[in-house]
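Novice: everything below, folded, please.
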Amino acid sequence: MIWRRAACAAVLALWAGGAVAECRQALALGLDVSGSVDQLEYRLQIDGLAAALGAPSVRQALTVMPGTPVDLLVYEWSGPEDPAVILPWTTIADEAILNGVIAHLQTTERRQTTPGTALGLAMRVGVGFLAQRSYCWKRTLDISGDGKSNLGPRPQDVKAELAGTDVTINALVIGADAPSFGDLRQMDVAELSSYFRHNVIVGEDSFVQTALGFEEYAQSMARKLERELETLIFSEDITQPGVPPVAR
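Specialist: Down below sits the predicted model:
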């Protein structure tokens, strides 16, 4: 479609190095592509993220303050050798750029990855990406996952390393697809949510969002993004350039 080609061109032009406005929030999204995620679930996840970014409430939250936009990065994680960026840092300056991001995600194909779940390493990688946006007023890492870590550094050790920093880590926990009964799925999600709450999320305002399965990923991601992108009402008495406004 013509609009998709034009939107993608706008994103590519921005990646090539355009003017960068003051950054309201840096948001890095880490997607689980480990062995427990099959091809259908991968498609539900990547297309679900695209749908969530295009949801009216999320779209408005991303574009409501064009003078102080959100910077967005998306990467995939699995085993220790597998983290890969599928959307480099992109400043969501307007709806055309957001449309380009959505189109880019919709055409992203799955790579070959190892089956391990190196969750602690995925946290470190995401925090490393956020370090590239140290000038943003807020820096948030989102980790999506459907299982516990079984390779690499322990998530709880990485969480301890980040204590006292200004980085926030939130999680989107996805229930296993194997249980066919609702009660079993609820128990699976509850146990995994507890694991992520104790070992992964970081920051005073951090939280765990849940999805009973990948079929609920789009709706759950939209709800999480709405919460993370809440628009603050700022005071008008800031006079020093480069200093973040103060929330009332």
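Novice: for the rest of this, base every contact and every neighbour count on C-alpha atoms.
Specialist: Will do.
Novice: any buried residues in the longest helix along the chain, and which?
Specialist: Taking DSSP state H as the assignment, the helix of the chain that covers the most residues is helix 182-199. By neighbour count with 16 or more other Cα atoms under 10 Å, helix 182-199 contains the buried residues 185-186, 188-189, 192-193, 195-197, 199.
Novice: packing partners of whatever helix or strand comes next after it?
Specialist: Next along the chain after helix 182-199, taking DSSP states H and E as the criterion, comes strand 208-211. In terms of contacts (3 or more Cα pairs under 8 Å, 6 or more residues apart in numbering; DSSP states H and E), strand 208-211 is packed against strand 167-174, helix 182-199, helix 217-228.
Novice: want to put them side by side, so please do this one too:
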Amino acid sequence: MRILTLVALMFGLTGTAAAQMAAGDANTVDLELVLAVDISYSMDEDELRLQREGYVAAITSKPVIDAIKEGVYGRIAVAYVEWAGTEQQNLLIDWQIIDGPGTAQAFADKLAESSTNRAYRTSISAALDFSSRLFAKNAYEGTRRVIDISGDGPNNQGNVVTFMRDLVVSMGIGINGLPLALKAPNSGSVDIQNLEAYYRECVIGGPGAFVIPVAGKNEFAEAIRTKLVLEISAIEPQARVIPVQNKAVNCMMGEKIWRDRYGDGIQDNWQ
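Specialist: The predicted structure follows:
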């Protein structure tokens, strides 16, 4: 632990004292991380499978394990949530400590063995609300708290996404994004042209928040791995830091597209 070694040298700590500092309380972690994953019907079954496989591979990869071990405490707490509309948020895997290959593999095995589901609508705001409440329910104390949210479309149901983003950030929780721009928008969908810009301006928040877009199915695994390493290491990717607000991005565009296409009363549709 390079950080702890420097601290020990500065304050003349013995090896035992430094080791105790590194261990901390068993429930103290470097990061509390919620992985919030979109399962709306706009994701086809192949994309859902690739997304699931990407998380399974990333959480057990050497770069992710190395990033965890480089932390002050050498461990993180992770929960996995699947979400779609306002009525569909599911805690698929409850909080679990990951501190090395064994615990990472146990988490990955649970994920790989879970069935995949799909549900209607897209409520990023409800996903953020549900995910933010999980931090108060766990037994861990992290130096950082982050929601990592992936999705392939804009918010079209529930609270205004910017309201919920600002509320979550005010709690000291960071939000990073993985916008999935896998298909070009067509006349029958409620997708948008520049999902990365929407996520950057309307969804992510907190110090060092970033987005890593996925533009092709072959990019899933690498994007997820890179995102996890950045979150665990608290590294700010220069190109992804939140810019000055772009007023050209309408954060209510998803709701508007839905109303224009389907009206206010339609609840069950493919998206």
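Novice: once they're superposed, what TM-score comes out?
Specialist: The TM-score (TM-score structural alignment, normalised by the length of structure 1) is 0.76; 206 aligned residues with a Cα RMSD of 2.4 Å.
Novice: related to what we said a few turns ago, a markdown table for the helices and strands packed on strand 208-211 of structure 1, including distance to V58 of structure 1?
Specialist: Formatted as a markdown table, these follow (distance: least, Cα to Cα, whole Å):
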| stretch | distance to V58 of structure 1 |
| --- | --- |
| strand 167-174 | 16 |
| helix 182-199 | 24 |
| helix 217-228 | 6 |
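Novice: do you know how far the residue mapped onto G208 of structure 2 from structure 1 is from K138 of structure 1?
Specialist: Taking TM-score structural alignment as the criterion, the aligned counterpart of G208 of structure 2 in structure 1 is D205. As judged by Cα to Cα, to the nearest Å, D205 of structure 1 and K138 of structure 1 stand 12 Å apart.
Novice: show me the contacts for the most centrally placed residue in structure 1.
Specialist: With distances taken as Cα atoms, centre = their mean, the residue of structure 1 nearest its centroid is L29 (2.2 Å). Neighbouring residues of L29 of structure 1 by Cα atoms under 8 Å, 6 or more residues apart in numbering: 72-75, 126, 141-144.
Novice: out of those, which sit inside strands?
Specialist: 72-75, 141-144 (DSSP state E).
Novice: residue range for the lengthiest strand in structure 2 in structure 1?
Specialist: Assignment by DSSP E gives strand 89-98 as the longest strand of structure 2. Matched against structure 1 by TM-score structural alignment, strand 89-98 of structure 2 falls on residues 83-92.
Novice: buried ones in that stretch, by neighbour count?
Specialist: Within stretch 83-92 of structure 1, judged by 16+ other Cα under 10 Å, the buried ones are 83-84, 86-87, 89-92.
Novice: ok, stretch 41-50 of structure 2 next?
Specialist: So for stretch 41-50 of structure 2, counting by 16+ other Cα under 10 Å, buried means 41-43, 47-48, 50.
Novice: coming back round to it: so which of D205 and K138 of structure 1 has more stuff around it?
Specialist: A direct count of neighbours by other Cα atoms under 10 Å for D205 of structure 1 and K138 places K138 higher, at 18 against 10.
Novice: any idea how many residues pack against E53 of structure 2?
Specialist: 16.
Novice: wasn't A22 of structure 2 part of a helix?
Specialist: Yes - assignment of A22 of structure 2 by DSSP: H, G, I helix; E, B strand; the rest coil places it within a helix.
Novice: can you tell me the closest non-neighbouring residue to it?
Specialist: Among residues not flanking A22 of structure 2 along the chain, Y73 sits closest, at 5.3 Å (Cα to Cα, 6 or more residues apart in numbering).
Novice: and that neighbour, how many neighbours?
Specialist: Using other Cα under 10 Å, Y73 of structure 2 has 24 other residues around it.
Novice: how close does it sit to I147 of structure 2?
Specialist: To I147 of structure 2, Y73 of structure 2 is 20 Å away according to Cα to Cα.
Novice: T86 of structure 2 now?
Specialist: From T86 of structure 2 to I147 of structure 2 the distance is 17 Å (Cα to Cα).
Novice: equivalent analysis for K217 of structure 2, please.
Specialist: 23 Å.
Novice: more neighbours: the two, which one.
Specialist: Between K217 of structure 2 and I147, counting by other Cα under 10 Å, I147 is the more crowded of the two (27 against 15).
Novice: got the contact list for that one?
Specialist: Here I147 of structure 2 is in contact with 33-36, 128, 131-132, 173-176 (Cα under 8 Å, 6+ apart).
Novice: what does it align to in structure 1?
Specialist: Under TM-score structural alignment, I147 of structure 2 pairs with L141 in structure 1.
Novice: what's in contact with stretch 112-123 of structure 2?
Specialist: Contacts of stretch 112-123 of structure 2 (Cα under 8 Å, 6+ apart): 39-41, 48-49, 52-53, 56, 83-86, 88, 92, 153-159, 267-271.
Novice: what do you get if the cut-off is 6 Å, keeping everything else the same?
Specialist: 39-41, 84-86, 155-158, 271 (Cα atoms under 6 Å, 6 or more residues apart in numbering).
Novice: what are the buried residues along that stretch?
Specialist: Buried residues in stretch 112-123 of structure 2, counting neighbours by 16+ other Cα under 10 Å, are found at 112, 118-123.
Novice: ok now that stretch, how far from the chain's centre?
Specialist: What separates the centre of stretch 112-123 of structure 2 from the centre of its chain is 15 Å, taken as Cα atoms, centre = their mean, to the nearest Å.
Novice: straight-line length of it, end to end?
Specialist: First-to-last residue span, stretch 112-123 of structure 2, Cα to Cα: 25 Å.
Novice: average gap between the longest strand of structure 2 and structure 1?
Specialist: In the superposition with structure 1, the average deviation recorded for strand 89-98 of structure 2 is 0.7 Å (mean Cα distance after the TM-score superposition for structure 1).
Novice: beyond that strand, next helix or strand please.
Specialist: helix 101-113.
Novice: what's the average distance of that following helix to structure 1?
Specialist: Helix 101-113 of structure 2 sits 1.3 Å off on average (mean Cα distance after the TM-score superposition for structure 1).
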